[in-house]
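**Q** The following comprises the amino acid sequence and a computationally predicted model.
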Amino acid sequence: MASNKISKNTIIIGAGPIGIACALECRKNNIDYLVIEKGALTNSIFNYPLNMHFFSTSEKLELDNIPFISKNPKPDRNEALEYYRRVATSNELEINLFETVIDIQKEAENFSVKTNKASYISSHVIIATGFYDIPALLKVPGEELPKVTHYYKEAHPYVMQKVAVVGASNSAVDAALEIYRKGGDVTMIVRGKEIGERVKYWVRPDIINRIEEGSIKAFFSSEILKIEPLQITIKTPDGIKKIKNDAVVALTGYRPNFDFLKSSGIEISEENKIPKYNPQTMESNVSGLYLAGVICGGTETHKWFIENSRIHAKMIIEDLKK
């Protein structure tokens, strides 16, 4: 092995809940591992809206039977950050934060992993990078304007502003309701005919009622055509409309980094961009390279989440021990 490369049995890319779960399994099985994360610990959860509540109950977010105690029926962002932080620190997990993996290449029986800080060599690599880093763009003129964002943190900047919220998913609905209740003038632009069916069951009636009473305006079967500093142009079933606008919160979804997967040698289907892997072991078409978590779903990001992909960690470690 090259002397200038750090040697590890297993490199885990991504320090979200599933990456942490993989690290816990490695630790229990005395496997020499390292987690590499380009941002903060559980970076995606850190970037969630400040007041976000999970769809799942706390026990379904637990890792390795470590209790997750929440004061709410559905835990919030801060509780999740505290839980996963405690799991990582109390178990003294080997995690390098704010280090970006640039390249993974299979070299004979090992992997060469290059980051912006170091080079590594390992027998196995687990990719658990999620999907939250690359937003699905509107691809319309004006999307690059400062008033446009694809992430929502809190309502305060939108008080007394005319805000267009694009989308009808959980994140879009939460943002629309919170901005409205904090004093923003909210208009929703929805490509579909109604609010998404997968919106949290205790929130969906709320947004529908606010729209029906006129507190929140909504254009269904509609899309933005152009964004300008003082207005947006939208296409609706009733024709083209221009409406005054101060800010656009485009919450139209996110996607995994498919280019990164392809450059690592992973095959991706044309339909839904699902990477090739063995569902029994989570090993990709590249021997020794595993996938874990939501990244396994391609563009179908609603199919995998923490509670149903925690098991990936055990499946992977059991296989790579063989």
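**A** All right, it came through fine. Numbers count the residues shown, from 1 in each chain.

**Q** going forward, measure contacts and count neighbours with C-alpha atoms only.
**A** Will do.

**Q** can you pull out the helices in the stretch 201-322 of the chain?
**A** Secondary structure of the stretch 201-322 of the chain by DSSP state H, counting those that start in this stretch: the helices cover 204-212, 258-263, 306-309, 311-320.

**Q** what does the second one contact?
**A** With C-alpha atoms under 8 Å, 6 or more residues apart in numbering as the test, helix 258-263 has contacts from D103, I104, E267, I268, K273, P275.

**Q** returning to what we had before: which of the helices of the stretch 201-322 of the chain has the highest mean neighbour count?
**A** Ranked by mean neighbour count under mean count of other C-alpha atoms under 10 Å, the helices of the stretch 201-322 of the chain are led by helix 311-320, which reaches a mean of 19.

**Q** adding another structure so you can compare the two:
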Amino acid sequence: PTREQYLEYLNKVSSRLGLVVKQHSKVVGLTSNDKDHLVHYTKKRGKIGEACAPNIVVASGGYYAPQLLGIPGEDQPNVYHYFRSELPFHNERVLVVGGRNSAIEAVNTLVEKKAEVIHSYRGARLPRKKIKPWLLPKFDKARKRGLIRTFYRTVPRSIHNKQVKLKSDGKKNMTIDVDRVFLLTGYGPDYATLKSASVPFHKRNQRPLFNPRTLETKKSGIFLCGTIVLKWQGEKASIDNTRGHGKIILNNLR
């Protein structure tokens, strides 16, 4: 499914189950006492709301925070770390950096929206086995039709207004003119909430310690769910292999 189809599915599930979803709010802290946990979250106009419960399930995902490149200009207003399909792309020159699912799906959408697409990837070729198979046919077809300009073995060095400097492996560096830039170069989990609750972390890999049989962290009553665990049963955590997390947690609530 595409990003839009997945979001539509989540909305339908939420409506069918009658879930109470506090939109336009963000968790900014999690504190605990001997019995309960207190979630602090932002409300409209900057006010702080609170919710108290004996059990907290953290399911913020393994792709919450973008992996920044640390280059000049990546914080410009025309530079994005998440794809935004609602933007006007028709006849715009757009650079997409990255070679995994997010980048390839963004390229496909940009082609459909009649943008002039430029694609940069650091590898000599795409890691096709790590890309969702239904994304590749559209991408390959668009490349053959000349709708995508791809520069392999290149990485951005700087962004200044509407110019991007790409460092090329073994060739001269190049400067390209663009209207927008999508740096879709990977993401990681946000552990700030867990750290605010004093959840113990592994000293070596800085990941939260949890019991794989119950998904409860070393902080009683706080559970991890979904891809935030990063690895599950010896494999990279994904939507597919973490579907059973909900049942595991339900069976181990306090």
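**A** Received it, and whenever you're ready, just let me know what you need. From a predicted model like this one, the values you see are computed outputs, not experimental measurements.

**Q** picking up where we left off before, which of the helices of the stretch 201-322 of the first structure sits closest to D76 of the first structure?
**A** helix 306-309 (14.3 Å; C-alpha to C-alpha).

**Q** Map G73 of the second structure onto the first structure.
**A** Using TM-score structural alignment, the equivalent of G73 of the second structure in the first structure is G142.

**Q** V166 of the first structure: which of the contacts of helix 258-263 of the first structure is nearest?
**A** Nearest to V166 of the first structure among the contacts of helix 258-263 of the first structure is K273, at 23.7 Å by C-alpha to C-alpha.

**Q** residues touching the residue nearest to the closest one when sequence neighbours are not counted, list them.
**A** Using C-alpha to C-alpha, 6 or more residues apart in numbering and skipping residues adjacent in sequence, the residue nearest K273 of the first structure is G298, 4.7 Å away. G298 of the first structure is in contact with R255, P256, N272, K273, I274, P275, counting by C-alpha under 8 Å, 6+ apart.

**Q** Give me the neighbour count for the fourth one.
**A** Residues within reach of K273 of the first structure, counting by other C-alpha atoms under 10 Å, total 17.

**Q** same check, this time on the second one
**A** Residues near P256 of the first structure, counting by other C-alpha under 10 Å, number 22.

**Q** Can you find the partner of it in the second structure?
**A** Taking TM-score structural alignment, the alignment pairs P256 of the first structure with P189 from the second structure.

**Q** Does that match touch A65 like I think?
**A** Yes - the criterion here is C-alpha atoms under 8 Å, and P189 of the second structure meets it with A65 at 5.9 Å.

**Q** T187 of the first structure maps to what in the second structure?
**A** T187 of the first structure maps onto I118 in the second structure, by TM-score structural alignment.

**Q** Quick check, that match in contact with T154.
**A** No - between I118 of the second structure and T154 there is no contact, the gap being 11.9 Å when judged by C-alpha under 8 Å.

**Q** which one of those two has more residues nearby?
**A** Using other C-alpha under 10 Å as the criterion, I118 of the second structure and T154 rank with T154 on top: 23 against 20.

**Q** corresponding residue for that one in the first structure?
**A** Matched to the first structure by TM-score structural alignment, T154 of the second structure sits across from S222.

**Q** which ones are touching the spatially most central residue of the second structure?
**A** When C-alpha atoms, centre = their mean is applied to the second structure, the residue found nearest the centroid is Y63 (3.3 Å). The contact partners of Y63 of the second structure, taken as C-alpha under 8 Å, 6+ apart, are G186, Y187, G188, P189, I228.

**Q** closest to R125 of the second structure among the residues you listed?
**A** G186 (17.1 Å).

**Q** just checking, the closest one touches P66?
**A** Yes - between G186 of the second structure and P66 there is a contact under C-alpha under 8 Å: 6.1 Å.

**Q** The lengthiest helix in the first structure: what's the following helix or strand?
**A** Criterion DSSP state H: the longest helix present in the first structure is helix 77-90. Once helix 77-90 of the first structure ends, the next helix or strand along the chain (criterion: DSSP states H and E) is strand 95-96.

**Q** post-alignment, that next one versus the second structure, mean distance?
**A** Its aligned residues in the second structure lie a mean 3.5 Å from strand 95-96 of the first structure after superposition (mean C-alpha distance after the TM-score superposition for the first structure).

**Q** Determine the set of other helices and strands touching that strand.
**A** If you count contacts as 3 or more C-alpha pairs under 8 Å, 6 or more residues apart in numbering; DSSP states H and E, strand 95-96 of the first structure packs onto strand 33-36.

**Q** start and end residues in the second structure for the strand it packs on, please.
**A** So strand 33-36 of the first structure sits over no part of the second structure, by TM-score structural alignment.

**Q** Near the residue mapped onto V87 of the first structure from the second structure, how many other residues are there?
**A** When the second structure is aligned by TM-score structural alignment, V87 of the first structure is paired with V13. Neighbour count of V13 of the second structure, defined by other C-alpha under 10 Å: 12.

**Q** Same question for the one 10 residues further on.
**A** Using other C-alpha under 10 Å, Q23 of the second structure has 8 neighbouring residues.

**Q** what does it align to in the first structure?
**A** Using TM-score structural alignment, Q23 of the second structure pairs with L97 in the first structure.

**Q** Its match is in contact with I13, isn't it?
**A** No - counting by C-alpha under 8 Å, L97 of the first structure does not reach I13; the two are 10.5 Å apart.

**Q** Could you report the neighbour count for the closest residue to H53 of the first structure other than its chain neighbours?
**A** Leaving aside its chain neighbours, H53 of the first structure sits nearest to D76 (4.1 Å; criterion: C-alpha to C-alpha, 6+ apart). With neighbours defined by other C-alpha under 10 Å, the count for D76 of the first structure comes to 22.

**Q** At which residues are the strands of the stretch 51-200 of the first structure located?
**A** Taking DSSP state E, counting those that start in this stretch to define them, one finds strands in the stretch 51-200 of the first structure at 95-96, 101-107, 110-115, 119-127, 134-135, 148-149, 162-166, 185-189.
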